[in-house]
Each structure stands twice: as C-alpha cells, then as structure tokens.
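Q: kindly generate the corresponding structure for this input.
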Amino acid sequence: MATDPVCGMQVDERTAAGSRVFEGNHYYFCSTACQQKFEAHPSAHVAASPPAGDTAHPGPAHHDAQTPRESPGQDGGAAGAAGAALPGTRYTCPMHPEIVREAPGDCPICGMALVPMAGTGGGAADDSEWRALTGRLWVSAALSLPLVVLAMSPMIGLPELFGLLPQERGWIEFMLGTPVVLWAGGPILRKFWFSLVHRALNMYTLIGLGVGLAYLFSLAAVFFPGLFPLEFRAHDGAVGTYFEAAAVIVTLVNLGDFLQLRAMGQTGQAIQKLLQLAPNQAWRLGDDGSEEQVPLESIAVGHRLRVKPGEKVPVDGTVLEGASRVDESMITGEPMPVAKAAGDKVTGATVNGHGSLVIRAERVGADTLLARIVHLVGEAQRTRAPIQKLADVIAASFVQVVVGIALVTALVWGFLGPEPKFAYAFLNAVAVLIIACPCAVGLATPISMTVAMGQGARAGLLFRNAEAIERTCDIDTVVVDKTGTLTLGHPALTDFVAEGLPEPEALALVAGVEQLSEHPIGLAIVAGAKARGLTPGSADAFEAVSGLGVQADSAGQRVLVGSRHFLAQHGIDTQPWEARAEVWRLEAKTVVFFAVKGVAAGLAAVADPIKDSTREAIATLKDSGVRLVMLTGDSRSTADAVARQLGIDEAIAEVLPEDKAGHVKRLQAEGRKVAMAGDGINDAPALAQADVGIAMGTGTDVAMESAGVTLVKGDLRGIARAAVLSRATMRNIRQNLAFAFGYNALGIPVAAGVLYPAFGLLLSPIFAGAAMALSSVSVVTNALRLNRVQL
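A: The predicted structure follows:
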C-alpha cells in the first residue's frame, strides 16, 4: 500500500487512480483531483509525505507543513479529547476516518483537528496541548467580553459615561480584538490559508473568510476611515467597526472545538475501557514450580502462568490445572461466570473467580482476542457507510455554494438594501459565511458509527465495517446453520445398533474409520466408542466425500460410513434400516448408516444439544418480525423435528456445504434481505453471499474473515442485539443528517436576511457564530446517546 501525498489516504498501487514519478520516487493517488493538486505544486507535498513503500499508514501530507507545536491542543485539536496524546498514538479525522497520521495535525480534507485513534498509544498522559487550547479560549473570552460591551456602548449611553469619542473607541476595540483574532484565532487562520493554498475548501475556509473580512474591514475603518464612501457610513458619518464580531466568532469557534473535542473523547471510551481490562503483570511458573511476577510483555507462547483467585487472566490460553468460574462479561457481554477446568480455553482480560488456575499461554500480544477486537473495531471505525454518500455529495460543493450565496447576498443588499446599504451588505454576507457549517453534515454519519462500534464491542458484537451496521438494520430473514450455531457443535453418540457382527466390534470398526475424519459427527462416534471402553481399529485407504460420508479399509474389509445417499451411490440398500432410522430422526437425532463388505450393517445416532440461549434468541428475532430459516445436512425428518422444537419458520434439509450459498441467493431473489449465521469453513461462501454474514466467535477464522458481523460469544442472542444496535444507529444517523441539513437550510437564508422585509429581523455575525459552533456539538452529543442503548 502507498500513501496519497495530497490527502493522506492509503492507496493500492494496482488500483490507484493515477501515479507520478517525482525526483526518482513513485507517488500514487486516490483520485485525479489529488493528482492534479500534486502536479501543480509537487514540492509542497513531497516534503511531508513519504513515497510509496515507506510506510504502512498514511503519513503527514501537505497540511502538516507546520511547526511541531501545531498539535491538537494548540490547533483546536484533540490531545485532551481523550485526556492525553500518548507516545505511539496514531491520529484520525472524526469526519474522514480514512485519514490516519502518525503525528497530530489537521485533516487535509476538512481541516478538523485529528484526534487520537482508539486502541493506540501508551505511556504517561500529556495534556499540555489541551491546556494550550483551554488557555486560548479563556484569553479570547476575557478580551471579547469588554469588547462586546464597548461595541454596544452607543446603544446604552456609555460613551458619555466614559467620555469616549468614536475614534477613541475604535482604537480600544482594535487593541482588544487584535490579540483575539491573530493569537487565539491563529490556528483558524492557518487552516484557512492552507485550504486556499491547497484548494481543499472546507469549514475553515468559510470561518476564515468571515473573520478575516470583519477584521480587515475594521482595521481599515480605524486607520483609513476616509477611504469609505457614504454607503458605508452611519447617519453620524462614522464608519462602523466589527472587531467584536471577529473576536466573538473566534471565541465561539474555540468554544465549539473545546466542547466538541470533549464529547469526541467519549466516543472512544468503549475501546479504551477494553484496553484497560488487560493486566500489566502475570505470575509465570518456572520448571521447578517457582512463581515470578513478570510484565505482560515478557509472556511468550508456551509459558505456564498462575491465575490466582480474583485476578485477571493475562493472555489467551488453555487451563492445565485447577477449576474455577471465570467472568467473561467484559468480552462477551454474558453476565454469568463460566465454569473452567483442565482442557478449557480461557481469554485474556477475563476475571478469575474463587479457584486457582494454571494455564498455558497460547496467544499473546497482538494475537489475543482482546487485541484482535480492538484492532477490528479500530479498522471498522475508519470505514464509510453507504448513507454517507449523500453527505459526501453535498459536502463536495458546499463551500463553493455558500460563498456564492454570500456574494449574492452582498450584491442584493448593496443594491436594494436600506442605508447604509454597503454596511448591511457586508454584515449579512459575513453572517452567511459564518453560519454555514459543513462540519455538522460531515460528522453526522461517522461519529454515530464510531460510537456504535465501540458500544457493540463491549457487548460482544464486532462489525467489520460501517456498511455492515447499515445493512443489519434492513435484515428481514436470518439463515442459520444448525450445527454449531443453533447447537453446541459438540455432538455425542446416543445410540448404536449393528447386525452380522457384535455391536462392540462393529462400533470399534466404525470408529477406526471415523478417527481419520475431522467431521464433528465422526469425532462424536470416536468419543462414544472410547467412552464405552473400546479401542478404535486401524484403517487405511481413507477417502472422504464432503457432506456425504467416509470410507476406508479396516481389518481387511471395506467400511463405508455416512448418509443413506452415500451408501446408495455405492449400490448399497439401506431400506431394512429405515424404520429404526426414522424413529431416531423424529427425536431430532442425526442418523449415520454404515456398511461392511458392501452390505448395510447398522446405524449410529448422534445428537447435538441445543444451546441454552437458542430458544430465547429465536423468540426475540421472531418478535421483531424476522423470518428464521435453518440449513442442515440432516434428513428431512430430523430437520423438521428440530424446527418444531425451536419454532423455526423454515427448515431446509440434506443441504451439501457447497449448496448453502445457493439457498441464500434464492432467498435474495425473492426480495428478502438475508443475514447468514454460521461458524465453519464451509459456511464462508454463504456468509459472503448474504447481505450480512454473521460469524460465531466460537467458530473458525475463515468464517470470521468472511462475515460482516462476528458474535464473540457465539450466541444467537447476539443477532438480536446487533439488530437493536443497528436500528438505533441508523435512527441516530438520520436524526443527525436531518438536523445538519435542516440547520443549514434554515440558517443560511436567515443569515442572508430573508426575514428582514417581513419582520425587520437580521442575524448578527456573532449569533451566526454561536449557532455554527453549537451545531457540530449537537451532532456529537446526539451520537453519544447511542452509549445508552440497552443490548
């Protein structure tokens, strides 16, 4: 992957929109627009951006041509949003999460300060930058207050009280307003300048225009009042100054940044809390049984670790000794502690109960489940949902349209407005520039997605990307694979009959063939034979046919084990055994036939217990109007029996692994929005075909890679929780978009003065600045309501 030197996005060299060789280095671009910007000023981008292959993450781009002190706290940034900017922290843009930086700065697209990415960084907190932002806010507020009072003094008779002449008042306003605009507003003006230089128009283009015009106009009014024609002068001949408007706008923008970044810090709290779950140290056992407390970083795969009562499990592993109950709620969302004994798996960051455990470390560092969850959520938070496309289309030309509206406003008031018409034209045009807020439009979707993904992670729901959340909202059909999804996935041998040879001998023979298989049913038969004190026989010339059965040579005879169709393919008649098989099927058992020397010789019945949570999950999904469809390789009788037990709407029996995706496609052809839940490798094609693939966290990595949603607990109730979270998230996003579009649709005309002819009302740039600052804060605050969704 390469880094676009203009916008900082990661670009696949094979699919890049364009490339360019400059000074011997290759650069790749995400779009032709970025390539054109690069070709216009290549040196401005090259100095701060590495060529292809230099970094795995988007590095600093053109906007980082700034001093090291321009960090989040000083640039209206976000060091304090998360409480600290930590060594090793990476930074992202809340509005454009695909932008990632190794150092703080501003987003090259929208100009917003980058915030620390959830799940990155470590070390001691450093809030110096946050204090700098707070300092600028307090200074600008302290200077703006007397400035506003002074500017309003003619309306309340204060000039006579202080004996100030208009020219003297202008000088005092200049001295109070200049530090606010040039120092406290310095980061805003720098972002404005960068947006012009690099033709990346954004929110700070509008703010910078408004503040800059108000300040420069006032500067000219104080130092060169004779330059202004009568149309700019009040009835007493004085030229008005707008230092107070420029200063208050800067103060309000800083206040908006302050409030917004504090709220933004809460969006990543879910992931930060997950990270804090991991212990810092662990008890490592030596070969002589001695215990040593060591840092977590020193633990390696294979180390034996002691987990004492009440302590956190340090890494993922397997219990070697002891028995206890472990609280896994922080990872899976399941409130009840889970019993653990020798041979059971344990997960890092879970809490041990009253027993003492000795575990073998199997996954450490970035390979632990906790680390993988944090990584997956971090990656997902950087993706964009389809619903964002509308906002992107509007934001692409938003600034140009607003500037055009401001120019039209100035012209209309300049020609048709009351005296002083040019002063009215100037003020209303500035108000239009200030009140418009593309930031609220851009934040509406990604901020809600970020909060939702963190909330989901705490409940054991991992969304691969933002699109998965949006698609889950529309699901009306859930297809589930029976084994491992509805059931525990640990079938057990319940019945066995044979004819022509003793049952123990027949079971040992069948187990000898099945021990070469990895199928759960085969493993159940082997375990059942061993539980009965039998030793599986030896076998060779093994052959497996996916979804049908296995065969091998054992004790000098060919043995086939599988479905009736498998035996029928080899010309073996199973009819004598069908009556017994049907009885077991009606008991929801899976029936396996076996044949010896070409003759059907008996049956085995295997039952896979239904998960305790399955009935509750199915009832919840059906109550929400979702149709349940079960896929199984079992016979029709067994499938119908399970469906009756669980209240499933439709059962599709005798399904081969390769046919699962076809059944999903058929349902989609009927107009249904389909979610597929599965846990095995053979479920991967169906998971990929479905509108939303849902992998059980207890299943295979292949299934999890193919799915849009992973249920960490492997509990079907997670599907209902995912649907609840998805619906709440999409509702929240629609609220944000409605507010953002409604705010701009109403605010811009009001600022332009459409209410003046009927009501005599005009909007001061000061009030426009207040509305603009609060609009983004309102969007973020609304998104944070998702943290209260009950899952």
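Q: can we go C-alpha only for contacts and neighbour counts from here?
A: Fine.
Q: so Leu725 sits in a helix?
A: Yes. Secondary structure assignment places Leu725 in a helix (DSSP: H, G, I helix; E, B strand; the rest coil).
Q: does it really touch Ala452, like I thought?
A: Yes. Counting by CA atoms under 8 Å, Leu725 touches Ala452, with 7.1 Å between them.
Q: now do the SS call for Glu654.
A: Taking three-state DSSP as the rule, one finds Glu654 in the coil state.
Q: between Leu725 and Ala452, which is the more surrounded one?
A: Legend: neighbour count by other CA atoms under 10 Å for Leu725 and Ala452, higher for Ala452 (29 against 24).
Q: another sequence for comparison is provided below:
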Amino acid sequence: MTTATHPHLAGVATIDRRDLAITGMTCASCVANVESALRGVSGVKSADVNLATERATVELDPTRADFPALVRAVERAGYGALALSADQKERAVVEDRERAARRAQLVSLRRRLVVAAVLASLTMIVSMADLLIGGLADAPWRAYLGFALATPVQLWAAAPFYVNAWGAARHRQTNMNTLIVVGTTAAYGISVVATFLPQVFANAGLDPHQYLYYETAAAIVALVLVGRYLEARARAHTSDAIRGLLALGAKSARVRRPGGTEEDVPIDELQVGDVIIVRPGETIATDGLVIAGDSAVDESMLTGESVPVEKSAGDDVAGGTINASGTLRFRATRVGADTALAQIVRLVEEAQGSKAPIQRLVDRVASVFVPIVFVVAAAAAIAWWIYGPEPHFAYAVTAFIAVLIIACPCALGLATPTAIMVGTGRGATRGILIKSAQALEMAQKIDVVAFDKTGTLTVGRPEVVDWVTCADIGEDEALRLIASAELRSEHPLAAAVVEHARAKGLELTEPTMFEAIAGSGVHAVVEGRDIWVGNAALARAHGFAGLGDGMLSHHQAEGRTTLVATIDGQPGAVLAAADVPKAAAADAIQEIRALGARTLLISGDTRRTVEAIAKTLGIDEVRAEVWPEAKAQMVAELQQRGHRVAMVGDGVNDAPALARADLGIAIGSGTDVAIAAAEIVLVGGDPRGVPRALRLARRTVATIRQNLFWAFFYNV
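A: Okay, here's the model as predicted:
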C-alpha cells in the first residue's frame, strides 16, 4: 500500500493504493467485469486489473473504502479476491495461499482435461461409427452411448464454466464462459432432445440422428480446457520465476553480538545495525556495509554480470549475492522489504501488473466483444434459418454454436500482458529493471539517446592515465614517494595517485609531515624527502620551472587534469588524470547507433573534457557546461522537433531531464533521486544495458503486435 497527498494543498483527501489477488478470471471480459465492480465501490478513484498476473491495483480514499469493501465487490461479481497487505509477513502468507490455490487449480484443470480429452475422443469415434462400419447410421445405441460419454464432460469437466458464467449472469454481465456455456449447452441440449424425444424431430419431418452434436460439445470443452490449463501453467511459471529471486536469499544469518558471541538468527529477525559474519560460499543475508575482511562477491543474480566484484572495508554488499572467497564482516543497513533484492522484485511485479496503452484499448474492445458476438451469432442463425438449405433448423443451430465458440476473445486478454510479463522478467534476469509496461512501449519508439557523462559513461572518479618521471631515482620509487605524500589528502586526484601506486604493488609510507594547501596541492615529508604535489603554479614555485610544458599542454587539450611533483626541490614527475570511459561505453554507443538512434552527450563539465570523451566514444553530438535545468530544457527542445528522447543518467542533477524525457534510464549505482525519476533502471551500471533495453522493448512490442494480430485474425 502506498499513500499520496498533494504537497501544497491542505485538506485534500489522502489517496491509498491497495493490491488484490484476483481468482476466477479467464478472459479480457472478466477483466472488464472486475474493474467495473471495483470502480463501483464508493471512494475508489481508479482500478486496474491484469489478467496475466491476476492482480488488481486500486487507488482509493481510505476514509470511504477499505479492503473488505473491495473484496466483497469482487466476490459479488462472481470472482475471488485476496487482500495483499503492505506488511511483508502478512503479504507472504497471502501469496503462499494464492500459490497453493494456483497449484490446486492446476491439478483440478489437469484432471478435468484428461477426462474431457478421453471421453471427447471416444465420443468422436462413436459419432463416426457409420463411416467406419456401414449400416450404423440409424443405430439407436449410438445416441445413448454418445449421451453416456458426453454427459460427464458437460456436467463435470465443464462445471467451472457454468459457475463462472452464472456468477456473471447474476450481475447482468457476460464473459468468455458465457459464450462457452451457451454454445456447448445448445449443442448438448439439442442432442439430448434428439436422443430421448426423437418424435419432436420426426413430427416435423426431420431425422433426429442429424441433430446429435455430442462430439461437438465434448470437443469444445476439451479444447477450451487445454487452453485454460496451458494459460494457468504459464502464469504460474512466470510468477514463480520472479518470486524465485527472493528464494535465493539466505534463510538465516550469523550475527555477532556485542559480547563477541555469534548466533544464527532467522532472516526476518535481522535488525538494521546488526553485525553479520559471512564465510566463503555463503549467501549474504541482507544489504550492508563491509567493516572488515576482503572477498570477491558474485552479484550475477542482481546485476547480470558474471565477474565477481572485489569487496573490502567501506564497500556495500547486497542481500542474495554470494560470497565467493574470503570472510566478510558487515553491518546491516537495510533489511526485509527495504533490501535491494526485495525492491527489485516489487518493481518487476508492478511493471508486470501495469498496462501498456495498447492493452487498455484491447480491454475496451473485449468488454463489448461478448455482447456483439451474441448479436452476430443470432443474426447468423436467423440468416441460415431463412435463406439456408434444408434442413434449415440444423444449419441455423450449427451456425449459432460455431459463432459463439470460435469468437471467444480469450487470446485478446492475454496477448499483451503475457508478453509484458516475459519481457520484464527477462530484463530483470539481465540487470534491466523495467518499472512499467508504458516504458516498454515507449522504448521501442526512441530515436535519440542522451547521456550524462560522469558516472554514466565514465567510471565517475579520476584515474591516472599518463605518468612521466623526471627524477633520476627511478619511476617506481618516484611514484611511491609522491603517492605516500598524498596519503593524507582527501582530494579525488590524490586518491587516484594512491590507487595507481597500490595497483603497481608499491608499499607506501605515512608522511612525517603533511600540509594541504587549499586550491593548489600538498606539501609533505616522506622518509626525510621534501615533496610538493599540485598544480603547475605550485610545482614551479618549488623547483619545476620550465619543465613538462609540452606534456601539460597536450593533456589539457585532451580535457585531462594534470599534477606536477617535485622531490627535494628537483623535478619529480608529471601526472595526468581523467574520469575515463567505462570499458563497455564505446560498445554501448555503437550498438545504439546500429539500432538507428542518434547519441547525444549532455554534461556540466568543460567543453574540452566533454568533447574529448565524445570523440573517444563516437558520440554524435555534444552539449557541455550545462546546468541541470538546462538539461531538461534540451530534452524538451528535442521533443518539440519531433524526436522521442531517452535520457540516461545517474545523479541528482540528471533527475529533471530523466523526468522530462520520453524514457528515463537510470544507472543503478546512481542516486535514489535519479532512480526514482527513471522508468528503467540498469542495476549493474553497464551502459550496454541501454541498447539491450531498447532491443528487449522492440522484441516485446513486436511479440505483442503479433499476438494481437493472430488474436483478432482468429476471432474475425
């Protein structure tokens, strides 16, 4: 349940969102009936029902409507409803009941299907006995045997159709079951009359044996049950695939208590702040911050990336991922429904339950489809009765039954949501979280993809990209002394130098004297050596005059930041640092262009830096030195020129543009504000997720269109 109020208006009614699990729906007409019932409850503002997920999402005024009222309305319409609480424990209980009911439904459907299939097959053989053995056309036992075989199918195997159709009829509604019941009952009923009251037909000069339709009624029931069983099994498998993500989580956690003792604690009893021990091969119990230990963590189930990620003190870990090597001690930062994995599952479920604009159109068509089918069936029967050949009655009945059965709109109701379920589920397994069906439908229309730079296409922190030693003490020794001088600095460039030295395996020494010079650099003494590290002006004032100018100019032209160092008053080294592109960024840009979309880089960084990155990656167009508000305005300008724009970003400054774009795509490693403003989230931060999401959307929408074409083609 979520709650929303207008931030500027006092006294405005609070709007709550409630979720229901709906049972008993079989077609798009059922969706329309349930939505109509829910919208008829006083206080309900909107109601959306999804056939594939069997979920209803209702927005209501909690002072005028509540769960019991919603459940009663659904039950009065002839369907079942279970309230899904916001409390995770209560929700889990309801969902367990729902899964148990779904399994029981599958078992029941399978039994009915087997019986119907066997008896329908035997009924077909009996109906064709005269073709197999001559002289049996008028044998009276054929009618009695057909009745004996078809009756269990009609009265037991088809019983759920009757129950559902009767529930709809009581509320003056129709659905797919209405068509099936009327059609098969007409076929079965006229056959019963021909079997036990043959004089009715004989008195009219008709042959009663020509009005035996037992095989038709039984075959229709069997075929519909095949479809129902396959649909129910597909829905169960798709839902279980997403819920299975949660099952990958740990069932308990090893918690270290303040006294130093350790105990195993059930996962639902963990508290924020608990210190948890996880050993190699174990599943990390919940989200947290590493406070001790080093390890590699397999995050593939969360991000889709197969390479384990190195973790050490200060790094975040996510619940459900697997600790691959060393022992880690971490402090829980999020538990239960607040963990990343639980939020991912919730996002996917909401996306699967949402409706694409094309599905809303389908639902409106399907809601009036059944009454239209009855009208067409009646018209066909009348036409055959008046204009058809002899026997008129037989042809009229056959036409009436055929139209009712063939025109069932079941495929219309599942064509879109089933494809959306598969698309969003497949995206989730690849680290692409799609928040809504609207995002899928919009993604396939995108023709311009605009990127933020820092953290989106680049690693988001400076790295040393070039290094020239001017001292005569050797490259590694010079780097070791300069990095040691930077140990106490908190500047990102200092961190880049230290990381570069450690990556080369150098042992650093704490400086005995350290001074940070604001806006310029640092001064330190390391192992008795006097070291200055900073911008060119600082270094030249302490022994670097006239050296390295060519290298400085080259790197500045490339948009890189330079550091100059002196050691004991002599030139030490020139370093160049830059926020380098992610390893996969160039591939992502090439893949997007191959899809026919233009690429645009929008950044608040200097033009020189932005143009250098764009040139390296092959981006079509650049906008530099742009404020957050201007990013959103640039997106709006592209839209005014007729483009469908996707914006890809990771920071607070990207949120306005993400919200303004036709499609917002957030890097999962970014800020909560950016992720909230986006319709698609790339969990692993890999920019190749952008073209993957676009391709997935195109395939999903293409599947929807194919499904709808065949559904309409079949019905028409």
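Q: select the longest helix from the second structure.
A: Scanning the second structure for the longest helix, with DSSP state H as the assignment, gives helix 88-127.
Q: how close does the helix or strand following that one sit to the first structure?
A: Using DSSP states H and E, the helix or strand that follows helix 88-127 of the second structure in sequence is helix 129-132. With mean CA distance after the TM-score superposition for the first structure, helix 129-132 of the second structure departs from the first structure by a mean of 3.0 Å once superposed.
Q: which other helices and strands contact the helix or strand following helix 129-132 of the second structure?
A: Later in the chain than helix 129-132 of the second structure, the nearest helix or strand by DSSP H and E is helix 140-152. Helix 140-152 of the second structure is packed against helix 88-127, helix 176-196, helix 214-247, with contacts defined by 3 or more CA pairs under 8 Å, 6 or more residues apart in numbering; DSSP states H and E.
Q: ok, 7 Å please
A: Other elements packing on helix 140-152 of the second structure under the criterion 3 or more CA pairs under 7 Å, 6 or more residues apart in numbering; DSSP states H and E are helix 88-127, helix 214-247.
Q: mind listing what's buried along the helix or strand that the last one is followed by?
A: Reading on from helix 214-247 of the second structure to the C-terminus, the next helix or strand found by DSSP H and E is strand 252-256. Of the residues in strand 252-256 of the second structure, those with enough neighbours to count as buried (16 or more other CA atoms under 10 Å) are 252-256.
Q: got those residues as TSV, with distance to Ala116 of the second structure columns?
A: Output for those, formatted as TSV (distance: CA to CA, whole Å):
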residue	distance to Ala116 of the second structure
Ser252	47
Ala253	50
Arg254	54
Val255	56
Arg256	60
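Q: compute the first-to-last residue distance for stretch 673-686 of the first structure.
A: 14 Å (CA to CA, to the nearest Å).
Q: that stretch maps to which residues in the second structure?
A: Matched against the second structure by TM-score structural alignment, stretch 673-686 of the first structure falls on residues 644-657.
Q: repeat for stretch 623-631 of the first structure
A: Here stretch 623-631 of the first structure aligns to the second structure at residues 594-602, judged by TM-score structural alignment.
Q: figure out how far the matching stretch is from the centre of its chain.
A: 24 Å (CA atoms, centre = their mean, to the nearest Å).
Q: residues in contact with it: which ones?
A: 447-453, 614, 619-624, 631 (CA atoms under 7 Å, 6 or more residues apart in numbering).
Q: most widely separated two among those residues?
A: For the contacts of stretch 594-602 of the second structure, the farthest-apart pair by CA to CA is Asp447 and Ala624; their separation is 21.1 Å.
Q: just checking, what packs against the longest helix of the second structure?
A: helix 140-152, helix 214-247.
Q: following element in sequence after the shortest one, please.
A: Think helix 140-152 of the second structure. Next element after helix 140-152 of the second structure (DSSP H and E): helix 159-170.
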